[in-house]
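Chemist: coordinates only, sequence not included:
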């Protein structure tokens, strides 16, 4: 039975996964990418006899769609997307499309920072006892996993861009880690638009669902005071006592749900930094809701390895610790990184600035940073912000050179931290490429 025509804009991980799932469900599928589709993805399309084009968008082939799945990287302001919407074609994101074809319990995690660590940690806690997949912005696409794995549960890392195109998507458990200004270029530079986009994660939830969030985050608290949500709220906090949810008391995490309490000592958590206590609270609240045994949760915390490019300890050379935090693509993420430094730090920073305000970093830079290496095409703003705060501030456009300078400047007991606070697209393919180049340069010292 033919379902109609499914057009997919963007031939990346989410696009190819959706194409495969769509074809299996009886859609006539067409994939269109303005750029070049990677060879590995082209081969999948060819092997599955799915029609596609790249380096162009043929409007006539796109505007006769019944439904369009738009890659999260394509902004709404693109003319083609405007045309699609004007003629009344339904636009969906991959998470929306795929969720229609699974009855699994969905745990969806969003936020400006911490979502990858929280998603990876949650999956790590659940997989010991449950059949569970990890998808969304991480690993294999959600659509592909629904088609091939058919897990009973999914942990999904979802971005605001994916939430912008949901209609019925409804996670059993939604997590909002925090909200700080990010990606404002996609939201008409209005912070309230970005906030509303994040809260869409709750819009289809019912009273039988759960919403886990950071009660210390003023932006979240303010929104919840003025807006109603249906789901059961389970906040977490480092400073307040929480009756239903999680809080910190004498270095112990205390989680209470329906009068059922568990206590987790934090000294077993392998992740460093206050922000990771919050990520641990969110993940263990999910595990508690899904009836994972306390012993399993504790053991899982002890053997969790963390996420690549997120405060990742690379090597110690001449008593200097090299740390890869390339995933810090905004100021708030770098704030957490600098906060967790416990030694004098040589800081490698810079890239494509998304309208950054560096003020909140000043106390940490004054207290902990001994030298700054600017790694970007345009470093003027960094020099203006930090030039008077440190004795050494230099610029370079090569990772290998940045690491060599750091090696010369750092002394025994110091840290060298790559935490760019910016996007990577000026000198690198993406933050992963930036992080790998850093690690290779360190290993070649």
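Modeler: Arrived safely, thanks for sending. This is a predicted model, so every value here is computed, not measured.

Chemist: Please count neighbours and contacts with C-alpha atoms only from this point.
Modeler: Fine.

Chemist: How many neighbouring residues does the nearest residue in space to residue 243 that is not next to it in sequence have?
Modeler: Among residues not flanking residue 243 along the chain, residue 256 sits closest, at 6.6 Å (CA to CA, 6 or more residues apart in numbering). Neighbourhood size, residue 256 [other CA atoms under 10 Å]: 19.

Chemist: this is the comparison structure:
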């Protein structure tokens, strides 16, 4: 028999995996290794590299269709987080009584590793990567997975780690039921993806708080005490875990806070107190103080040495496309924040830089409310260069707040316009607030095109 850590679902029979991306192929490999009869079905085309993996593993698959009869006969279904619960096939499966779960839920059954799980509308990629970096420096055998890196299921199948740092999206959480986080982190909750939640903020908040389901008194729940929606959620959703809040506005003991001398202070019972001045952090900006607090709390729970934490927090280099410094040309700094696909991410970006900013924004508007940006645009932005197809609402929202708003015809055009508008000491910031798939395949391609255009100046 396979070594099964915690079983909640059928452990044999037919496993159907819907979606053949990173998470789906990983789930298929783990299912095969655990003795399931595995079938992978993708309504779109399957990438060549993933096809090769499935063929090498001897796993049956189909693309450009879903064979309903075969799928409805499954013992268990693992679905891609990109497939909504309202999809007719998912509804048919649930009506037939077939369990439909996420890759994370499926894989967690087969590991006794500690699971340190980070969610939030903004900052989760940075916090996840920083935590992973710090734990590596603490000589832990640590895996990185979830919404980032290699599939969690794939690693559970073929690797051997003591700890996983998991970036968890709300879409993943929606299909998680028995999963338990040893450490659960909610960084913040701001409006995003509301089209998946009946345009109801309370549904989105409920999804985020699924992170703390099934936690025990041995576990930890970390949250931002300065975030209004999180604080509201605390009154509704409870856990037996130990609460560790973090704040820049008030002292938190136990927890993390910013003292009067601008030191991050981390104080957990029976563990050495940690302090580090925010000027020593490699990641600057108010939002990154929160990210460092969350990562620092995880490291302190894990009992990393203070020196290891300081070295890590002082040397970490941010992920690509998130406030990534591209170049300084003629005294103008060019910043790639292509991963900022919602308004709150842009707020964080604008907050991080001094005036004068030339802001490149636009793309596929997800029903954005730009009101929260107006004060920062007034005080910091000297010009807006619009990209993408949805520019009307940007013009309407900011025409009274900044002197110049212009449209561009391509990323190259946008960067050239911005360079002409900028003078020494200014910042050209790509922070779109919108999805990318009008002009680009994804936010990575958008960021890469920005970087290419900057380097061509």
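Modeler: That came through fine. None of the values given here were measured: they were computed from a predicted structure.

Chemist: Can you calculate the TM-score here?
Modeler: Overlay of the two chains. TM-score (TM-score structural alignment, normalised by the length of the first structure): 0.98; 445 aligned residues with a CA RMSD of 1.0 Å.

Chemist: re earlier: wait, isn't the residue nearest to residue 243 of the first structure in contact with residue 247?
Modeler: No: under the criterion of CA atoms under 8 Å, residue 256 of the first structure is not in contact with residue 247, lying 9.0 Å apart.

Chemist: Find me the equivalent region of stretch 413-425 of the second structure in the first structure.
Modeler: Stretch 413-425 of the second structure corresponds to residues 401-413 in the first structure, going by TM-score structural alignment.

Chemist: Can you list the buried residues in that stretch?
Modeler: 402, 403, 405, 406, 407, 409, 410, 411 (16 or more other CA atoms under 10 Å).

Chemist: Same list (the residues you listed) but as TSV, adding distance to residue 177 of the first structure.
Modeler: As requested, these are arranged in TSV below (distance: CA to CA, whole Å):
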residue	distance to residue 177 of the first structure
402	32
403	32
405	36
406	33
407	35
409	36
410	34
411	36
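
Chemist: Among those residues, which are located in helices?
Modeler: Assigned to helices by DSSP state H, the following of those qualify: 402, 403, 405, 406, 407, 409.

Chemist: As TSV, those with distance to residue 2 of the first structure would be great.
Modeler: Rendered in TSV, the data for those read as follows (distance: CA to CA, whole Å):
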residue	distance to residue 2 of the first structure
402	56
403	56
405	61
406	60
407	62
409	65
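
Chemist: that older thread, is the residue nearest to residue 243 of the first structure in a helix, a strand, or coil?
Modeler: strand (DSSP: H, G, I helix; E, B strand; the rest coil).

Chemist: quick one: what's aligned to it in the second structure?
Modeler: Looks like residue 256 of the first structure aligns to residue 267 there (TM-score structural alignment).

Chemist: OK, contacts around its match?
Modeler: With contact set as CA atoms under 8 Å, 6 or more residues apart in numbering, residue 267 of the second structure has these partners: 252, 253, 254, 255, 256, 273, 274.

Chemist: Try it again at 6 Å.
Modeler: The contact partners of residue 267 of the second structure, taken as CA atoms under 6 Å, 6 or more residues apart in numbering, are 253, 254, 255, 273.

Chemist: how close does it sit to residue 448 of the second structure?
Modeler: 40 Å (CA to CA, to the nearest Å).

Chemist: and if you look at residue 321 of the second structure?
Modeler: Counting by CA to CA - residue 321 of the second structure and residue 448 of the second structure are separated by 8 Å.

Chemist: Give me the more crowded residue out of the two.
Modeler: Between residue 321 of the second structure and residue 448, counting by other CA under 10 Å, residue 321 is the more crowded of the two (24 against 15).

Chemist: Tell me the counterpart of the more buried one in the first structure.
Modeler: Checking TM-score structural alignment: residue 321 of the second structure goes with residue 309.
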